[in-house]
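turn this into a model:
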Amino acid sequence: MAGSASIELNPEMLAAAAESKAWPFEEARKIIARYKGGDFPATVLLETGYGPSGLPHIGTFGEVARTTMVRHAFRVLTGDKVKTNLLCFSDDMDGMRKIPDNVPDRAALEPYLHMPLTVVPNPFGGDYASFGHHNNAMLRRFLDTFGFDYEFASATDYYKSGRFDAILRRVAERYDDIMAIMLPTLGEERRATYSPFLPISPKTGRVLYVPMKKVDAVNATITFDDEHGEEITLPVTGGKVKLQWKPDFGARWAALGVDFEMFGKDHGPNMGVYDAICKALGGRPPEHFVYELFLDDKGEKISKSKGNGLTIDEWLTYAPTESLALYMFQKPRTAKKLHFDVIPRAVDEYYQFLSAYKRQDWKERLGNPVWHIHSGNVPDVELPVTFALLLNLVSASNAHDKAVLWGFISRHAPGVTPATHPELDRLTDYAIRYFDDFVKPTKVFRAPDAVESEALAALSAALGALPADADGEAIQNAALNVARRIERYQDHAKKSPEGGPGVSVAFFQMIYQVLIGQERGPRFGSFAALYGIAETRSLIDRALAGQLAA
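Just a heads-up that it's a prediction; the model follows:
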């Protein structure tokens, strides 16, 4: 993904883009309508936010990936004639309110509670100056591996360099207006002490949540009592003070002239507050896109501090980056589980969309996720074997060596080698790692009962009657014919081609439970064709002899 990649525009694409219902195009049209289709500023600014209170998680990446997709759609709709910028803004001046669960030596960070994240020591070691600097670097490293075109911004740098001084003075000037927006949103106790300004204690370095005794708009200063009861006056400029998070949203939009920003559903109730503050400060709120949150395997919201769900590096250990981008593209307004078990399907769906792309017209292409993932420069890749099949091949063969896997693949698809199909070669590495870490520990073989033993013996005999090079369709049909003769596996709600009962899915579930030790798998015919008929029969023999369950 690269937001600045060159775009080859043609009349057919542009006509399809004008009508496309894909969500990035719909969001891009909001930006165009914002300027009535033509009176654009020198640069249209799209922004994403990052809270570096914990290590970057995939939800953080999702904002950048999705915003890049909107940016690319905007460039196509405007004929690539309007300059755009994607600003990735890190709120690294926030105080560390609690110590994340997933850092080493949590006790060592306790003295730094409530200090800005760019002051908190880096618990991970290395050359980074602080916890905030480390987490910012982790985010940038990942975004760079994807080739994103973005500008990174640090709240600490913006506050301390004076880039926010003008808007901070305006907050002081319009303090009462900001308070009138904020106070109705707060509980009675919070109202008594609330201020949009958070001073940084000149003594302890902590971010202070204290009421203001005086706000001097003329001199741009605030007066308050610090945590020790001493009255202090500070300028609101120069990084001596930061804003509370809700005013910070609106003030940043007004200061930078942000045109588009997306955020998670948890920000939805505050969207009106952000907008109102932006307007009170003389700005125009950006166009919004609210996406649903990612959930862990227990259905709970992913949290950077808890470290639940997947990290960026974990996904990339087991799957190519494009599969993650696909997961971000699909149904962004639907809550989705983000855990290890979603990876294989995401991988296979990505390559299915990739395969379909070259056969589609422009209307279909612009609705195809791969067009958005690759910013219109879609690679031509065709895989002879799916990721799910590779996983089951590793499982059945216990092949932890790529050379062994390639022996099966090359026999199944003559002429297919690592040199001719480097993408497939890359997937074999992922498949071995994924199997070792997630499939192998959960494999549970069970012994077949009497009916299942007869079914497997009949399946072996049927396979033995086929040619050694029979394809997946012939193998699948042979398996179906076996199942149709066994009452347990007859599904009378379905009909076979001959008009008799169809086959229950329980038949194939039994095959995978007994032969591979898993609850589900890919199409049996495809698997057996890849693994080999002789090898599949040998697997059945071992199951019938009790060797697998043992």
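
going forward, measure contacts and count neighbours with C-alpha atoms only.
OK.

quick one: contacts of stretch 245-252?
167, 178, 196, 258, 270, 273-279, 281, 285 (CA atoms under 8 Å, 6 or more residues apart in numbering).

can you give me the strands for the stretch 51-200 of the chain?
Taking DSSP state E, counting those that start in this stretch as the criterion, the stretch 51-200 of the chain contains strands spanning 84-90, 151-154, 197-199.

what ranges does the stretch 251-400 of the chain have for its strands?
Using DSSP E, counting those that start in this stretch, strands in the stretch 251-400 of the chain cover 260-264, 287-291, 294-295, 336-337.

contact partners of the last one?
Applying CA under 8 Å, 6+ apart, the contact partners of strand 336-337 are 292, 293, 294, 295, 296, 297, 299.

ok so, going back, next, format the strands of the stretch 51-200 of the chain as CSV and append distance to residue 33.
Supplementary listing: those in CSV, determined by distance: least, CA to CA, whole Å:
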stretch, distance to residue 33
strand 84-90, 16
strand 151-154, 25
strand 197-199, 35
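
ok, which of those comes nearest residue 499?
Closest approach to residue 499 among the strands of the stretch 51-200 of the chain (CA to CA): strand 84-90, 59.9 Å.

who touches the nearest residue to residue 115 once chain neighbours are set aside in this structure?
In space, residue 115 comes closest to residue 206 once its chain neighbours are excluded; the distance is 4.3 Å by CA to CA, 6 or more residues apart in numbering. Contact analysis of residue 206 by CA under 8 Å, 6+ apart lists 95, 112, 113, 114, 115, 116, 200.

here is the second sequence; please produce its structure so I can put it next to the first one:
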Amino acid sequence: MSSQAAAIAPSELLEAARVSKAWPFEEARKIVSRLEKEGGVSRTVLFETGYGPSGLPHIGTFGEVARTTMVRRAFELLMPGVETRLICFSDDMDGMRKIPDNVPDRAFLEPYLHMPLTRVPDPFTNEYPSFGDHNNAMLRRFLDTFGFEYEFASATEYYKSGRFDPILRRVAERYDDIMAIMLPTLGPERRATYSPFLPISPKTGRVLYVPMKKVNAADATITFDDEDGEETTLPVTGGHVKLQWKPDFGARWAALGVDFEMFGKDHGPNMGVYDRICAALGGRPPEHFVYELFLDEKGEKISKSKGNGLTIDEWLAYAPSESLALYMFLRPRQAKKLYFDVIPRAVDEYYQHLAAYPRQDVKERLGNPVWHIHGGNPPAIVLPVSFALLLNLVSASHAHDKAVLWGFILRHVPGVTPQTHPELDRLAGYAIRYFEDFVKPAKVFRAPDEVEAEALQALSVKLGTLPAGADGETIQNALLDVARGIERYQDHAKTSPEGGPGVSVAFFQMIYQVLLGQERGPRFGSFAALYGIDNTRELIARALAGGDLSEV
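This is a model prediction of the structure:
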């Protein structure tokens, strides 16, 4: 797979990056300004993403890493030579406050409620030491398949190894300052018992939400009543306690020196709290980017514990990874539904952006999603057949393997083979799988009424006058010629090239409903050219004869 990288002068590229309106460059310029205010850039710039392993990682988790990587690459273009790091931080020391809906045996986990996730047994395979370790491994496996450059960090390791000991001592020293930030954000009952420290009971191993009886900054200890009522004193260091999630955000930023972190809209109201805690602990709050949340098909927020929406593996079973990256790039501040129906469009949009890239000037290229998806080095891929067309071809031919699809492609797209176009071959496999699982079960054919039957018969006759090798544009024009002569399908709000009425979309909807059992599809002329005129006429004949089009 060759690259589309062009010989563009570094100065021209840098100038375009400084004014690019693509959101990763807008965010990257905030980090540049941050460094300039410091008076120099002789340090590593740290990007961070957070993950709560209370359930299996979903696409939203991946999106956070993908989007942060896009900002990181944009920054590296703006500040060449400045070292950067990306830490993917897992909050795996959090207590399991509820049992996820998508585990095999919920009863198995009940005894471990409120224990740190890295002390809860793996309910899936027993392959990992804990539930937290299992979910961390699932996240890392996927991020590795994408080739992300990142460093994985575990809260359990950071707390227990002592890496967070200095910041935990500082929280004890500045306990009153932290409480002054937190208490106004809480209701009366919560305020009465709140503490930024969550001790881990030495008796039960559970994460305790209990008030502090004493916080000793001098020896960095806390005193509280354990679950059985016995007064207990623990050091705040060494993994004996963890921080509540809001103080944990700010403390982590201060401890690590984070420069950029994005998070979902649900964190937006707390952003000021995170920042103030970070500042109170002597840190500088990072630059932020708040993105909208992903929704499932019903418009509900995607949840790791519910397991609703798409999983990472599910998307990749039906489409290439680049299409998922595109979906993450587009309109990050707009709420988007994330379910199976969005996949085909994302696939075709990715290849459309890829095809446009070589024709664009440097400013347009930096705004093209493929620049950000591929870190400035998008591949050169020629895709003569769209994914939507492949799906329609599978639908009409009832293909169960790629060889059937390639039979049509080889006959009607000269010079294209699986060897010359491996990307198309890959998409053919995805199309068959997607059709079998999602399109075929939802297909609903209907019989044509009298007007529709006459229209289809006229269309078949018209197609019969065309040469066997007619291209998609010729066939599309033939369709329009037929429709313009039928009153039902005349759209007087549109004008044909001849000056008469245009063609209503109802004509094409009828074709798809009757012939393919679908509500819509790509240009039918392009499909018919790929499927073949004779095959298309046979499809029409079966529909007019009342045959079963759901199977050949």
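
winner for burial among the strands of the stretch 51-200 of the first structure?
strand 197-199 (a mean of 26; mean count of other CA atoms under 10 Å).

what's the matching range in the second structure for that strand?
Taken onto the second structure by TM-score structural alignment, strand 197-199 of the first structure occupies residues 197-199 there.

how far does the matching stretch sit from the chain's center?
34 Å (CA atoms, centre = their mean, to the nearest Å).

how big is the offset of that stretch relative to the first structure?
Compared with the first structure after fitting, stretch 197-199 of the second structure deviates on average by 0.2 Å (mean CA distance after the TM-score superposition for the first structure).

and stretch 192-200 of the first structure, how far apart are its ends?
20 Å (CA to CA, to the nearest Å).

what residues does it touch?
178-179, 183, 206-212, 234, 236, 240-244, 247.

following element in sequence after the host helix or strand of residue 454 of the second structure, please.
According to DSSP states H and E, residue 454 of the second structure maps onto helix 450-464. Next along the chain after helix 450-464 of the second structure, taking DSSP H and E as the criterion, comes helix 472-484.

in that next one, what's buried?
472, 474, 475, 476, 478, 479, 480, 481, 482, 483, 484 (16 or more other CA atoms under 10 Å).

contacting residues around that helix?
Contacts of helix 472-484 of the second structure (CA under 8 Å, 6+ apart): 455, 458-459, 462-463, 466, 489-490, 501-503, 507, 523-530.

can you do 7 Å?
Applying CA atoms under 7 Å, 6 or more residues apart in numbering, the contact partners of helix 472-484 of the second structure are 458-459, 462, 489-490, 502-503, 507, 524-526, 528-529.

and that helix, how far from the chain's centre?
The answer for helix 472-484 of the second structure is 38 Å, by CA atoms, centre = their mean.

same check on stretch 313-324 of the second structure?
Distance, centroid of stretch 313-324 of the second structure to centroid of chain: 10 Å (CA atoms, centre = their mean).

same thing with stretch 479-496 of the second structure?
With CA atoms, centre = their mean, you get 41 Å for stretch 479-496 of the second structure.

span of stretch 388-408 of the second structure from start to end?
Note: stretch 388-408 of the second structure ends 15 Å apart using CA to CA.

where does that stretch end up in the first structure?
Using TM-score structural alignment, stretch 388-408 of the second structure pairs with 388-408 in the first structure.

list of residues touching that stretch?
344, 428, 431, 432, 435, 516, 521, 522, 527, 530, 531.

what distance do you get for the closest residue to the fifth one other than its chain neighbours to residue 508 of the first structure?
Ranked by CA to CA, 6+ apart and with sequence neighbours excluded, the top spatial neighbour of residue 435 of the first structure is residue 391, at 6.4 Å. The spacing between residue 391 of the first structure and residue 508 of the first structure, counted by CA to CA, is 17 Å.

and if you look at residue 264 of the first structure?
Counting by CA to CA, the gap from residue 264 of the first structure to residue 508 of the first structure is 40 Å.

wait, a strand at residue 493 of the first structure?
Yes: the assignment for residue 493 of the first structure is a strand, going by DSSP: H, G, I helix; E, B strand; the rest coil.

tally of neighbours for it?
9 (other CA atoms under 10 Å).

ok, it to residue 499 of the first structure distance?
With CA to CA as the criterion, residue 493 of the first structure and residue 499 of the first structure are 11 Å apart.
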